[in-house]
Structure formats: structure tokens, C-alpha cells
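[1] A predicted structure for the sequence below; I have some questions about it.
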Amino acid sequence: MVGVLAKIDELTDLIEPVVIGMGFLLWGVEYIPSGNYSTLRIYIDHEDGIQVDQCADVSRQVSAVLDVEDPISSNYTLEVSSPGMDRPLFTLEQYAAYIGEWVDIKLRYAFEGRRKFKGVLVGIEDGDVIVQVDKEEFLLPIESIDRGRIIPNFN
């Protein structure tokens, strides 16, 4: 897992200046190695939202940089997307912006006998994400979170 996290950091360092230079926010990067064929998923955001043609433009620019720098030695698929309503959360700042929302969190390793937590995001404390599941609060270290996402409320 440490190798994947280091690769994500390397990819983020390459991709972020391109995305920012095009006027977008780099919301997050997912790298999913799978044998000889991997997936690199980039989430971009903008205060006015994201259109499909903007994703295509960013994909072309990022692809050109990745072709030159060649940070992924195997074959891979590059996907560029908006984070959407069920947006993934990558940083403490992103979690802090969604306090009060329902979240679905999966940990890399079991914590108190479980890996999945679905509940209300109630706060951030010293690098931990605080989630209330039923009536119990759990402090989940950000570095232990494998995947976190907002659960959209359509009411």
C-alpha cells in the first residue's frame, strides 16, 4: 500500500500544475494498479461545475505530460471526471468542508473490528475524521482511510 501511496503523490505532483494551469481544482487522484493494466483516475472541480468537454481537454493535456514523464511503466487507462454528488474525499480539508453530511468510509485495515463506517461526519480532530454511526462516535485517522465518499441526500 505504501508504494501505491507514494505513486499517487508522484502523480499528483505531475498532474496538479497542469490542472491548475487550465483553471480547475485537482480534487483528487486515484491510482489502481492491476497487474499489467492499471487505472489512473483524476477528479477535477470548478465553482461553475465540470462539463464533459472540459474533462476531455484536461485528459489530453495530462496525457501529454504523462507520455513525456512516463511515471507508470505498465499499460493504464486515464479517466478524468468531476467528483460528482457522491464525491470521494481525499484530504482533511475536504472532510472538514462536509461536516454534517453522511459519509461512507472504508479503512485500509480493521479498526475496532471493522473496516466500513457509514454515518454522519461530525468533525475533525488532530488528523482524525470523526464519524457518528448510530449513537457511537469513531475517530478514524486520515492515513487509515482507504476510501471516503459523501452519501448524497436527495431530499
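    That came in fine, so what should we check first?

[2] alpha carbons only for contacts and neighbour counts from here, please
    Noted.

[3] now for the helix ranked longest in the chain, which elements pack on it?
    Of all the segments of type helix in the chain, defined by DSSP state H, the longest one is helix 2-21. Here helix 2-21 touches strand 25-32, helix 52-69, going by 3 or more C-alpha pairs under 8 Å, 6 or more residues apart in numbering; DSSP states H and E.

[4] next up, a second structure to put side by side with the first:
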Amino acid sequence: MASTQIEEQVRALVEGIVTGAGAELDAVTILKQNGALVCRITVEEPLGSEKLSSDALADISRAISKTMDAADPISDAYMLEVSTPGLERELKKADHWMRQIGGLVSVKMRNGNKFVGRVSNADDKGATVDTGAESHTIAYDEIKKARSRVDFGSWE
């Protein structure tokens, strides 16, 4: 069975567990890592909510593990990883950008331009990033790659 089919099966199995715990399912990825099969499930707090606690994440992980063991959607041996996106995450969806309003991002555009700035606005179609010198309003489909950045503040 193709990896995307398995990812869809796993998503269907675990989405209710994640939402029932008051979180959102961000991504399900099946990949080979150092020769081992990994099922990576990324969860996060709903937009506007407090960050997930480590206890809440552990509870979600245990519930997902039990469900995966019972349903057995992956025929080969695999390692299950349940985590949050982390401090520096790739920004792929509109809600990723919305969560980043006020935060620092680095952006590589399809036309070759690159810049770092703060997200001042985001909606379903695009975002506005202020670099200090200028403001860039960009459609998501114009972006090659974007990541949130850790903001260490000014050293002045």
C-alpha cells in the first residue's frame, strides 16, 4: 500500500483522539529514517489556545499508540513519533501563518527573493511580512519555502 494511503488511514484513525483531547492534528507522515520506518504525527493547540502541555501530549501519544496497535494500519515494524511542530516549523498552511502573526519568519520566494521579517497579517490566501525596511504582501502559492524563526529580540 502506498505511503499516502497509509497516512490517510492513520489520519482517520487518530484525528478523533487528537480533537477529543482538545488539540488539532497538523500532519501524518510515514517516512524512512536511518533505515527504520517512522510514523510521525504532529499535533498542536487550536488557534488562539494555550500551548499543549507535555502531559497532554503524553496522554495523546498513549491513546494514539493503543489505537494504532489495535488497528494495525502499518504492516511493517515502525516507530511512532507524536510531537508538536517545534519552535522553527515549516509554514505550509494558512493556519500556520495565522499562528505566526507577530512572529519572525524567513521566506524564500519562487522568484528567488529571500527575506526575514515579522508576520503582520495572514488569511486564507496570503500573508504580509514586514522586514523593517518594507512590507511584502504575498500569496501562499508564490512561496517556495517559509519557516518560523526563534526570536531572540534585539541585542541593542
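    Right, received. Where do you want to start? It should be emphasised that the depicted structure is a prediction, and the values quoted were computed from it without experimental measurement.

[5] so what touches the longest helix of the first structure?
    Residues outside helix 2-21 of the first structure that contact it (C-alpha atoms under 8 Å, 6 or more residues apart in numbering) are 25-26, 29-31, 33, 44, 58, 61-62, 65-66, 71.

[6] how about the first structure, which residue sits the furthest from its center?
    Seen from the C-alpha centroid of the first structure, the residue lying at the greatest distance (C-alpha atoms, centre = their mean) is K135, 27.5 Å away.

[7] ok, now how distant is it from T12 of the first structure?
    37 Å (C-alpha to C-alpha, to the nearest Å).

[8] out of the contacts of helix 2-21 of the first structure, which are buried?
    L25, L26, V29, E30, Y31, I44, V58, V62, L66 (16 or more other C-alpha atoms under 10 Å).

[9] for the longest helix of the first structure, buried residues please.
    Buried residues in helix 2-21 of the first structure (16+ other C-alpha under 10 Å): K7, I8, L11, T12, L14, I15, E16, V18, V19.

[10] now that helix against helix 52-69, angle please.
    Interaxial angle, helix 2-21 of the first structure versus helix 52-69 (axes from the mean of the first three to the mean of the last three C-alpha atoms, to 10 degrees): 120 degrees.

[11] can you give me how far helix 2-21 of the first structure is from the chain middle?
    12 Å (C-alpha atoms, centre = their mean, to the nearest Å).

[12] now that helix and strand 25-32, what's the angle there?
    Orientation of helix 2-21 of the first structure against strand 25-32 (the same axes, to 10 degrees) gives an angle of 150 degrees.

[13] tabulate the helices and strands packed on helix 2-21 of the first structure (CSV), appending distance to R87 of the first structure.
    CSV is the format used below for those (distance: least, C-alpha to C-alpha, whole Å):
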stretch, distance to R87 of the first structure
strand 25-32, 9
helix 52-69, 16
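
[14] out of these, which comes closest to P88 of the first structure?
    Closest to P88 of the first structure of these, according to C-alpha to C-alpha: strand 25-32, at 8.0 Å.

[15] and the closest one, how far from the second structure on average?
    Strand 25-32 of the first structure, aligned to the second structure and superposed, deviates on average by 2.7 Å (mean C-alpha distance after the TM-score superposition for the first structure).

[16] show me the contacts for the residue nearest the centre of the second structure.
    Among the residues of the second structure, the one closest to the centroid is P85, at 4.7 Å (C-alpha atoms, centre = their mean). Shown in contact with P85 of the second structure (C-alpha under 8 Å, 6+ apart): T42, V43, E44.

[17] all set, thanks.
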